[in-house]
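1. pasting the structure only:
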């Protein structure tokens, strides 16, 4: 006799790992290298001001 569907759902819920929360905006920016882009632009802007 197969288990009830409720027992099957409970089993699958226990076996399925919880999804990870989405990345924060800061983590996305870090992974995309946005800080590096901003730093590079700042360096160029400072160089332009000196010239």
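-> Structure's in. What do you need? Only a predicted model underlies this, so the values are computations on that prediction, with no experimental measurement involved.

2. contacts and neighbour counts: CA atoms only from here.
-> Noted.

3. residue 31 and residue 23, how far apart?
-> Shown here: residue 31 relative to residue 23, a distance of 10 Å by CA to CA, to the nearest Å.

4. structure two is appended below for comparative analysis:
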């Protein structure tokens, strides 16, 4: 499996700063994770674990 890294804090900070200025309420943690692609990391790790179980 390829190595994954945590999203830089600056990227998360910039995203939340943009969202703070928006008229809508702040995003949930799940929305932030989705925007930053963290859900893709979890999905890849689950797929890798399933592949490992089959081998």
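-> Happy to help now that I have it. This is a predicted model, so every value here is computed, not measured.

5. just give the TM-score of the two.
-> TM-score for the superposed pair, counting by TM-score structural alignment, normalised by the length of structure 1: 0.54. Supporting figures: 34 aligned residues with a CA RMSD of 1.9 Å.

6. tell me the secondary structure at the residue most central in space within structure 1.
-> In structure 1, the C-alpha closest to the average C-alpha coordinate belongs to residue 23, at a distance of 2.7 Å (CA atoms, centre = their mean). Local secondary structure at residue 23 of structure 1 is given as coil here, using DSSP: H, G, I helix; E, B strand; the rest coil.

7. that one maps to what in structure 2?
-> Aligning on TM-score structural alignment places residue 23 of structure 1 opposite residue 27 in structure 2.

8. now its match. Nearest residue, chain neighbours left out?
-> Spatially, and ignoring its direct neighbours in sequence, residue 27 of structure 2 is nearest to residue 19 (7.5 Å; CA to CA, 6 or more residues apart in numbering).

9. does the one you found touch residue 28 like I think?
-> No: here residue 19 of structure 2 does not reach residue 28: they are 11.0 Å apart, not a contact under CA atoms under 8 Å.

10. who's more crowded, these two?
-> For residue 19 of structure 2 against residue 28, the residue with the higher neighbour count under other CA atoms under 10 Å is residue 19, and the figures read 14 against 9.

11. select the longest helix from structure 2.
-> helix 38-54 (DSSP state H).

12. tell me how far that one is from the chain's mean position?
-> Distance of helix 38-54 of structure 2 from its chain centroid, counting by CA atoms, centre = their mean, to the nearest Å, is 14 Å.
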